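Asks: got a structure for you, letters missing:
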């Protein structure tokens, strides 16, 4: 999990949150989390692209 923290610039608790939400595939064995590296990379790309989306201003009526 520490490698995923470095790639995503997130804390352990935040990564566990995304695992619970099924955004990153992982499993726990002998008290250690194992993450799918492809999912970590895909989540990183999704996270960076979603933060760059410009949201249109709401129309006041």
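Replies: Everything's here; your move. Please read these numbers as outputs of a predicted model, since none were measured by experiment.

Asks: from here on, contacts and neighbour counts on C-alpha atoms
Replies: OK.

Asks: A helix includes residue 34, no?
Replies: No. Assessed with DSSP: H, G, I helix; E, B strand; the rest coil, residue 34 is strand; it does not lie in a helix.

Asks: Isn't it up against residue 28?
Replies: Yes. Counting by Cα atoms under 8 Å, residue 34 does reach residue 28; the two are 6.1 Å apart.

Asks: can you tell me which helix or strand residue 7 belongs to?
Replies: Using DSSP states H and E, residue 7 falls within helix 2-8.

Asks: typo on my end, residue 18
Replies: If you go by DSSP H and E, residue 18 is part of helix 12-20.

Asks: which other helices and strands contact that helix?
Replies: helix 2-8 (3 or more Cα pairs under 8 Å, 6 or more residues apart in numbering; DSSP states H and E).

Asks: ok, second structure coming up, stack it against the first:
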């Protein structure tokens, strides 16, 4: 794993990059060809983002 992101600006940049990756994946999905595994992957990405948000929030306390 990489080093921990401590400062607020780096945390925001990291989260924006991850969110943009999610949006890119979402844009690339063709609804008629989407399988359950694709949806599960999207949910995992959202869960990871949520986890990072909680982690960053607790580091600031």
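Replies: In hand now; what should we look at? The shown structure was predicted, so the numbers you read here are calculated from the model rather than taken from an experiment.

Asks: quick one: TM-score?
Replies: TM-score for the superposed chains, counting by TM-score structural alignment, normalised by the length of structure 1: 0.36, backed by 33 aligned residues with a Cα RMSD of 2.4 Å.

Asks: what's next to the helix holding residue 7 of structure 1, contact-wise?
Replies: For helix 2-8 of structure 1, the external contacting residues (Cα atoms under 8 Å, 6 or more residues apart in numbering) are 11, 12, 15, 35, 37, 40, 41, 44.

Asks: For the residues you listed, give me JSON lines that also has distance to residue 50 of structure 1.
Replies: Formatted as JSON lines, those follow (distance: Cα to Cα, whole Å):
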{"residue": "11", "distance to residue 50 of structure 1": "19"}
{"residue": "12", "distance to residue 50 of structure 1": "21"}
{"residue": "15", "distance to residue 50 of structure 1": "17"}
{"residue": "35", "distance to residue 50 of structure 1": "22"}
{"residue": "37", "distance to residue 50 of structure 1": "20"}
{"residue": "40", "distance to residue 50 of structure 1": "15"}
{"residue": "41", "distance to residue 50 of structure 1": "14"}
{"residue": "44", "distance to residue 50 of structure 1": "10"}
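
Asks: Pull out the buried positions in the helix holding residue 7 of structure 1.
Replies: 4, 8 (16 or more other Cα atoms under 10 Å).

Asks: do stretch 26-37 of structure 1 as well
Replies: In stretch 26-37 of structure 1, counting by 16+ other Cα under 10 Å, buried: 26, 35.

Asks: And stretch 42-50 of structure 2, by the same measure?
Replies: Those would be 42, 45, 49, for stretch 42-50 of structure 2 by 16+ other Cα under 10 Å.
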